[in-house]
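Engineer: Structural data only, the sequence is not supplied:
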């Protein structure tokens, strides 16, 4: 095939993979596609690729037999029409494939038919017909009866009518453990009888919200001459930036081969080989018998890419918009298209630089602009928007916008120690949203190194008699075991990623600096199950030697895995990092203590990080940015 090795999956390729697997005898009435995504070529092959080269397009497929629970990890070449590998998955040692939407839907029928669940609801004056099952991933807690079984745990939420948001009415103190293969309830825990909150949470019902305000006047963002960027065959050009778009059902949006055209040097300079959000975890803080297990990996367990929203102009994106559709496989292995999945547009971002000079009378202002590449996904009650920002000055940033509805519990008269009181009788447990950015760095090439940079006060002494001095301390993170680090806002801690083989005109190694927000990492006890399973979230920074098969920070199969996979396993080798091909992993996110203002709909919370050039350029790379036109800015 002549398609680029990183081109997005097509509907024809998905159909071909299904046909190849069927011909090989690997499909059947009960076999489902738990995952289908691109098997990206080895990095060395990508770097050696030239346009026109033949490409072996391969897909990775996880198959699950819903009748037996047996699953297989397969690699299919749609170019050669063969199954390259077909390996059984041991659920005890390796974990389970991601949970199917079909399985989530089945849980309602399973609990509705269970006698113990029905009795627990009757004790609360409810019937199964009015209670929505909310199944969630089970985690791993060494329960012997769950070993090797495919398990979810389900809460219940009362729904008054078809359009009533059930998140407002948690049936608290009750949870069912469900065997998805057997189609039965293993166990019902009926721990506490609490009053079901009655206040509605119907944020989309004018009868609840009241009339909409009429004082907001329209804002129109126009580009009469069209946008400044181009997109062709997945390759984006904007100002000096070039990159390739990617998408898969697990990570969602991915960015590849990000480079910046240095006009002073007359060449395109690589910055990042591949960038993605490679995992996220949402750990909850309620230790009660019905909620202690509540934590989920929205990517590894649920595949949040499959819940990608179709974006709408004027609602999700403003301005001159370019949309990209994505194709993924449904659980029967048939292609489905999500229209307008990726949004791309330009934004004005205020002043880029400005100076009014005392001596020369010069008065110059330039405006900053950024290219925004984004997608939104809805996973249950929460909605997440992921935004990658490219700026005129060579800065690259990522932001998550978290919104949606709170995951709720009841708030009894005695209160909840580990939950916020958000409405009468209604609580929402404390929790975190922690994301792992995987940044396969290539700062002017693939030989990079990382220094931790702290600000340091200098005590009064012979060289600092008046005590005004301060400086920086650089610590080279030379091996993987040294490079598992925490942010330190008090020290202004950043991490500088440099290329020791390339220097700027001042003789300094060219570099980009990772600027963290420095919010809390995982707050669960180090001995907890979630700390073992989400070990990546216990540190703000990890650095590893590049390896093609090290893609996901918590390991390949997260669902019901006992933990220890991914970053802690890889970094135990303590491989050298200094001047090597490295991957930087950054944990960022939110610690959420829910407040009344988050109910019934949560205004966006922001979390992210920034990559800034530090000595990468020989001078300001925006000297050639023109001043705004006379129609928008008075220019004397």
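Structural biologist: That came through, no problem. Here the structure is a predicted model, which is why all the values come from computation and not from measurement.

Engineer: Every contact and neighbour count from this point should use C-alpha atoms.
Structural biologist: OK.

Engineer: Please name the residues that touch residue 41.
Structural biologist: Counting by Cα atoms under 8 Å, 6 or more residues apart in numbering, residue 41 makes contact with residue 5.

Engineer: Kindly report the same for residue 592.
Structural biologist: Residue 592 is in contact with 430-433, counting by Cα under 8 Å, 6+ apart.

Engineer: change it to 7 Å
Structural biologist: 430-432 (Cα atoms under 7 Å, 6 or more residues apart in numbering).

Engineer: just the buried members of the residues you listed?
Structural biologist: The neighbour-count criterion (16 or more other Cα atoms under 10 Å) marks 430-432 among these as buried.

Engineer: how about CSV for those residues, with distance to residue 416 added?
Structural biologist: Shown next, in CSV, are the buried ones among the contacts of residue 592 (distance: Cα to Cα, whole Å):
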residue, distance to residue 416
430, 10
431, 14
432, 17
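
Engineer: For residue 233, state which of those residues is nearest.
Structural biologist: The closest of the buried ones among the contacts of residue 592 to residue 233 turns out to be residue 432 (Cα to Cα; 37.7 Å).

Engineer: Using TSV, lay out the contacts of residue 592 together with secondary structure and distance to residue 173.
Structural biologist: Formatted as TSV, the contacts of residue 592 follow (DSSP: H, G, I helix; E, B strand; the rest coil; distance: Cα to Cα, whole Å):
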residue	secondary structure	distance to residue 173
430	coil	17
431	strand	18
432	strand	22
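
Engineer: The residue nearest the centre of the chain: what's its closest spatial neighbour, skipping adjacent residues?
Structural biologist: By Cα atoms, centre = their mean, the chain has its centre lying nearest to residue 277, at 4.0 Å. Nearest residue to residue 277 in three dimensions, chain neighbours excluded: residue 437, at 4.4 Å (Cα to Cα, 6 or more residues apart in numbering).

Engineer: Around the one you found, count how many other residues there are.
Structural biologist: Neighbour count for residue 437, taken as other Cα atoms under 10 Å: 23.

Engineer: Over to it. Which of the three states is it?
Structural biologist: strand (DSSP: H, G, I helix; E, B strand; the rest coil).

Engineer: same thing with residue 597?
Structural biologist: Classification of residue 597 by three-state DSSP places it in helix.

Engineer: who's in contact with the closest residue to it other than its chain neighbours?
Structural biologist: Excluding its sequence neighbours, the residue lying closest to residue 597 (Cα to Cα, 6+ apart) is residue 422, at 7.5 Å. Counting by Cα under 7 Å, 6+ apart, residue 422 touches 428, 594-596, 599.

Engineer: would TSV of those residues with neighbour count be doable?
Structural biologist: Formatted as TSV, those follow (neighbours: other Cα atoms under 10 Å):
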residue	neighbour count
428	27
594	21
595	16
596	16
599	22
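
Engineer: Have a look at the protein and report its longest strand.
Structural biologist: strand 335-356 (DSSP state E).

Engineer: let's bring in a second model and compare:
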């Protein structure tokens, strides 16, 4: 097979070769499945030297015993590394086939059938949808190992959207390894909401006229394999089954900015105390996987304009390669004005901005998540998460106020919840050696230094250790976090730098006593920083599924390592805290969140002075 770049996504040939090597080693009997298959990227020195072999990290699950383990396959050398079955307290992410198994077990359970009959729903079993949901971790004696919970929703037919008809208070607890029902909870007699939740088939409005986006000479970017160049930017596009979209070796004006950027985790904790929801706290990357659930994007809908798509290959439950033909969309789009001034003679000068967009979308259950990386002409990098899809609902008494859920339709209640993303930014601002500072804008006390009371200034505080770098955003002081180069200064003698600019958002709302607080400690701060280690990849640890907590960032940063002139990794938490609205039903308009990573003294002046005025300007 041809040799890809060391950071390229896995190919179909590599996935097939890796599985064959595992089979030859006797590690793939009929009962073994592959919950997660990801590339194991070479070390930075090897990548820069153009060396490094192509390796794949396989998570193996023996469905007959519930045991799991990790194997590393070097497909370049044809070697297999196997450390045996793991005793990690967490579980690997779920298999697609386990979703089907969960529904089969649920519908075959006498307790579930009896609960449906008691509620007068016995004749609606055929079209019922039994949602497979991660159980969290609550230390229950009968919930060790590989377990799921299942909630029931009704449909009029198999093509109907089920989320409008929750069967409240019916919870089925499943052991996937033993393939048995642990118990059935049947609490309450709340009627199933009757109003449908269909969101298609609505007569289309006729008032819109076409908007055509054309680039008759083609786009301004160039693509060579996975390497993209555009308007001073250079980067590599990546994709894996867990994180989905990744960016690598991002540089601006031939100077490094980021070695790697991704969103390796998101937790979705619910704030409802009802029996069917108090335990919900999905880890959408670690339990379900962004990449494995990636969409095949549609031209003219998911992306508009002159599009370049990148395919991606992921492994299915049996380790076989599956293609997502259009997993990543690359295009450029107009972004308003970049700069403008009208001089004293009344002569205006204006330059329009455009941005390069690298995006992917994943559908996980009822929600859809768009990941959008924007590269701007002024040297800024922006990330935007777009949450849409269908809000998760329970049932209640119509017209009754609930403290933890809002009524979206008669008797249909959507609980409060959060979507807390964590971005991992392996920064490389003019080199590996950087330092981290917190910059606040502060008022100056009235007195000799502020005789008129109007003065304010900025305060820069070095964050020298991991404990000092555990920070919250502070919009009242315009707080930013600045990564400064240890090796390069600008023409004013100051270190070249980039600033992480957070957008206002809440951190984890759950109390410290809550199970999810221990499991998602990363979400209790807006910022963490660590020195780079190639085995520190996921902020909630390798296996958040059913993990009791403490893994990932809280475990790593307990060492309180030095961050001065270090190879830094920033971990930034952001995302919406969602108090659902009637306007979010039956399908939710996009809820946007994200952050900005912008230059501060990295360039000596505005890097977009050379933009052409453009033929569209009226002279």
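Structural biologist: On my side now, so go ahead. Remember, it's a predicted structure, so these values are computed and weren't measured experimentally.

Engineer: Residue 569 of structure 1 -> structure 2?
Structural biologist: Under the alignment (TM-score structural alignment), residue 569 of structure 1 maps onto residue 555 of structure 2.

Engineer: The host helix or strand of its match vs structure 1, mean deviation?
Structural biologist: Following DSSP states H and E, the helix or strand that holds residue 555 of structure 2 is helix 553-557. Following superposition, helix 553-557 of structure 2 is found to deviate from structure 1 by 0.5 Å on average (mean Cα distance after the TM-score superposition for structure 1).

Engineer: Against residue 428 of structure 2, how distant is the aligned partner of residue 610 of structure 1 in structure 2?
Structural biologist: For residue 610 of structure 1, the aligned position in structure 2 is occupied by residue 596, per TM-score structural alignment. Distance from residue 596 of structure 2 to residue 428 of structure 2, counting by Cα to Cα, to the nearest Å: 16 Å.

Engineer: ok, the two, which is more surrounded?
Structural biologist: Counted by other Cα under 10 Å, residue 596 of structure 2 and residue 428 do not tie: residue 428 has more neighbours, with 26 against 18.

Engineer: Contacts only, for the alignment partner in structure 1 of that one.
Structural biologist: Taking TM-score structural alignment for the superposition, residue 428 of structure 2 sits opposite residue 442 in structure 1. Counting by Cα under 7 Å, 6+ apart, residue 442 of structure 1 makes contact with 270-273, 448.

Engineer: Quick one, which of the residues you listed are buried?
Structural biologist: Buried members of the contacts of residue 442 of structure 1, counted by 16+ other Cα under 10 Å: 270-273, 448.

Engineer: which one of these is nearest residue 250 of structure 1?
Structural biologist: residue 273 (18.9 Å).

Engineer: Am I right that that closest one falls within a strand?
Structural biologist: Yes: looking at residue 273 of structure 1 with three-state DSSP, it is inside a strand.

Engineer: Any figure for the gap between the residue mapped onto it from structure 2 and residue 428 of structure 2?
Structural biologist: Superposed on structure 2 with TM-score structural alignment, residue 273 of structure 1 falls opposite residue 259. From residue 259 of structure 2 across to residue 428 of structure 2, the span is 6 Å (Cα to Cα).

Engineer: repeat for residue 144 of structure 2
Structural biologist: Using Cα to Cα, residue 144 of structure 2 is found at 42 Å from residue 428 of structure 2.

Engineer: Give the aligned range of the helix or strand just after the helix holding residue 555 of structure 2 in structure 1.
Structural biologist: Once the chain leaves helix 553-557 of structure 2, the next helix or strand it forms, by DSSP H and E, is strand 566-574. Taking TM-score structural alignment as the measure, structure 1 aligns residues 580-588 with strand 566-574 of structure 2.

Engineer: can you pull out the helices in structure 1?
Structural biologist: Secondary structure of structure 1 (DSSP state H): helices at 11-23, 43-48, 101-112, 115-122, 206-209, 529-533, 567-571.

Engineer: Figure out which of these is closest to residue 634 of structure 1.
Structural biologist: Per Cα to Cα, nearest to residue 634 of structure 1 of those: helix 206-209, 43.8 Å.

Engineer: what's the neighbour count on the counterpart of residue 247 of structure 2 in structure 1?
Structural biologist: Matched by TM-score structural alignment, residue 247 of structure 2 corresponds to residue 255 in structure 1. Neighbourhood size, residue 255 of structure 1 [other Cα under 10 Å]: 20.

Engineer: Help me confirm that residue 255 of structure 1 comes into contact with residue 275.
Structural biologist: Yes: Residue 255 of structure 1 is within contact range of residue 275, at 5.1 Å (criterion: Cα atoms under 7 Å).

Engineer: so what's in contact with the two at the same time?
Structural biologist: Any residue near both residue 255 of structure 1 and residue 275 by Cα under 7 Å, 6+ apart counts here, and not one turns up.

Engineer: All the strands of the stretch 1-150 of structure 2, residue numbers only.
Structural biologist: In the stretch 1-150 of structure 2, the segments counted as strands under DSSP state E, counting those that start in this stretch are 32-40, 55-62, 68-74, 79-85, 129-133, 147-153.

Engineer: so can I have CSV of the ones you listed showing mean neighbour count and distance to residue 7 of structure 2?
Structural biologist: What follows is these, written out as CSV (neighbours: other Cα atoms under 10 Å; distance: least, Cα to Cα, whole Å):
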stretch, mean neighbour count, distance to residue 7 of structure 2
strand 32-40, 23, 9
strand 55-62, 22, 11
strand 68-74, 20, 14
strand 79-85, 13, 19
strand 129-133, 23, 33
strand 147-153, 24, 35
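
Engineer: where's residue 617 of structure 1 relative to residue 269 of structure 1, distance?
Structural biologist: Per Cα to Cα, residue 617 of structure 1 is found 10 Å from residue 269 of structure 1.

Engineer: swap in residue 232 of structure 1?
Structural biologist: Residue 232 of structure 1 sits at a distance of 20 Å from residue 269 of structure 1 (criterion: Cα to Cα).

Engineer: Look at the two and report which has more neighbours.
Structural biologist: Shown here are residue 232 of structure 1 and residue 269; by other Cα under 10 Å, residue 269 has more neighbours (20 against 8).

Engineer: now the longest strand of structure 1: which residue numbers in structure 2?
Structural biologist: Going by TM-score structural alignment: strand 335-356 of structure 1 matches residues 321-342.

Engineer: buried sites along the matching stretch?
Structural biologist: 321, 324, 326-333, 338.
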